[in-house]
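Visitor: missing the sequence, but the structure's below:
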């Protein structure tokens, strides 16, 4: 079955996880990146932030697309009690984040923007994730071994901490990794 639309796919992401996930759909694509300011208005509710940032990233490419290009941009955030947990700046910040997530449920929201020269479509996906109560030793081991400084919320679900610490998820596992594949597949077909 050839479900893949006849586009030249461009993934605008430095994330090795997003690149790996898109490959798993059997799509040939190239990676193009631009540095984009990832700030957002303070008044935005958390569930609107990832879509806002995905669109902002897409706008950086607006004038560079050809007729057959389909650009994919995305942004993922972690939200605990309506507070956005960004990427940690150092060990202490990562430890603080993981301690806050320990024993609690949080949301992971990914916003995706698909853009061509003719149209743009945005969507988001939300997954609820529950951590068991983590020990200080487990948090320390994870941070020192995996150095999760490039990950929102200071963790990767596909890494050791996900294997030993996540007791329940409701929603897309791949969304937590950074790209909601099933929803993306459906949006490709509609596009």
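Guide: Thanks, I have the structure now. For clarity, every value in this text was computed on a predicted model and none was experimentally measured.
Visitor: C-alpha only now, for contacts and for neighbours.
Guide: Noted.
Visitor: distance of residue 140 from residue 94?
Guide: 9 Å (C-alpha to C-alpha, to the nearest Å).
Visitor: More neighbours: the two, which one.
Guide: residue 94 (27 against 15; other C-alpha atoms under 10 Å).
Visitor: List the contacts of that one.
Guide: Contact partners of residue 94, counting by C-alpha atoms under 8 Å, 6 or more residues apart in numbering, are 88, 143, 148-149, 153-154.
Visitor: alright, now check it against this:
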């Protein structure tokens, strides 16, 4: 459906995330990948989806002067929101362990924003999923961090990996949103273009 709708467009996914690329492929659209290096810095007054909306727009802005008429660029940003603060990507093993200890036995929100930008328009939307973790043992956390090295993942974990299989007890919202792309909403928004 989408492949027919966009057969004359150039869809650009501006994400280096293998999970987002994989999910995007499943939509059945031809696309290219073009990632611009930007400083992911946002005003400290922002909270929850304000952060991800801001960063998704910032990533799209990097394409501003080079978009052609038929181009559609799609950017995205994901954070874990826990205890009224964002948990971003851990910088090292110690940080990843700390984050998982913090998430253990509690629930948190995963917020993903997506920006769809063309030469004529820009649309930003977001999705929120609440994830519930069982109480994780230190050995489980250590095993996961040492074997899966989740340093490119917000909150220090990937739900589609071992820790998700053994640790996540319940979800409220989209599973794919936790992986980094609310595919159902992206589909709806693309169909509106």
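Guide: It's in. As the structure is a prediction and not an experimental result, all values here were calculated from the model.
Visitor: TM-score for this pair?
Guide: Here the TM-score for the pair of chains, by TM-score structural alignment, normalised by the length of the first structure, is 0.98; 190 aligned residues with a C-alpha RMSD of 0.8 Å.
Visitor: Among the contacts of residue 94 of the first structure, which lie within helices?
Guide: The helices, defined by DSSP state H, take in residue 143 from the contacts of residue 94 of the first structure.
Visitor: from the contacts of residue 94 of the first structure, which two are the most distant?
Guide: Among those, the pair separated by the greatest distance (C-alpha to C-alpha) is 143 and 153, at 11.9 Å.
Visitor: Comparing these two, which residue is more hemmed in?
Guide: Neighbours were counted for residue 143 of the first structure and for residue 153 using other C-alpha under 10 Å; residue 153 has more, 27 against 20.
Visitor: how about the more buried one, what's its partner in the second structure?
Guide: Aligning on TM-score structural alignment places residue 153 of the first structure opposite residue 155 in the second structure.
Visitor: list the contacts for that match?
Guide: 79-80, 87-90, 96, 99-100.
Visitor: 6 Å - rerun?
Guide: By C-alpha atoms under 6 Å, 6 or more residues apart in numbering, residue 155 of the second structure lies in contact with 80, 87-89.
Visitor: go on, residue 115 of the first structure?
Guide: The contact partners of residue 115 of the first structure, by C-alpha under 6 Å, 6+ apart, come to 70-71.
Visitor: That one maps to what in the second structure?
Guide: In the second structure, residue 115 of the first structure lands on residue 117 (TM-score structural alignment).
Visitor: residue ranges of the helices in the second structure, please?
Guide: 2-5, 18-26, 49-61, 93-103, 138-148, 162-167, 175-179, 183-192.
Visitor: buried set for the fifth one?
Guide: Meaning helix 138-148 of the second structure. The neighbour-count check on helix 138-148 of the second structure (16 or more other C-alpha atoms under 10 Å) flags 141-142, 144-145 as buried.
Visitor: what separates that helix from the chain centre, distance-wise?
Guide: Centre-to-centre, helix 138-148 of the second structure and its host chain are 22 Å apart (C-alpha atoms, centre = their mean, to the nearest Å).
Visitor: Residue range in the second structure corresponding to stretch 10-19 of the first structure, please.
Guide: Stretch 10-19 of the first structure covers residues 12-21 of the second structure once aligned (TM-score structural alignment).
Visitor: got the end-to-end distance for the matching stretch?
Guide: Across its full length, stretch 12-21 of the second structure reaches 11 Å between end residues, using C-alpha to C-alpha.
Visitor: Going by neighbour count, list what's buried in that stretch.
Guide: Neighbour counts over stretch 12-21 of the second structure (16+ other C-alpha under 10 Å) mark 12-15, 19-21 as buried.
Visitor: All good on my end, thank you.
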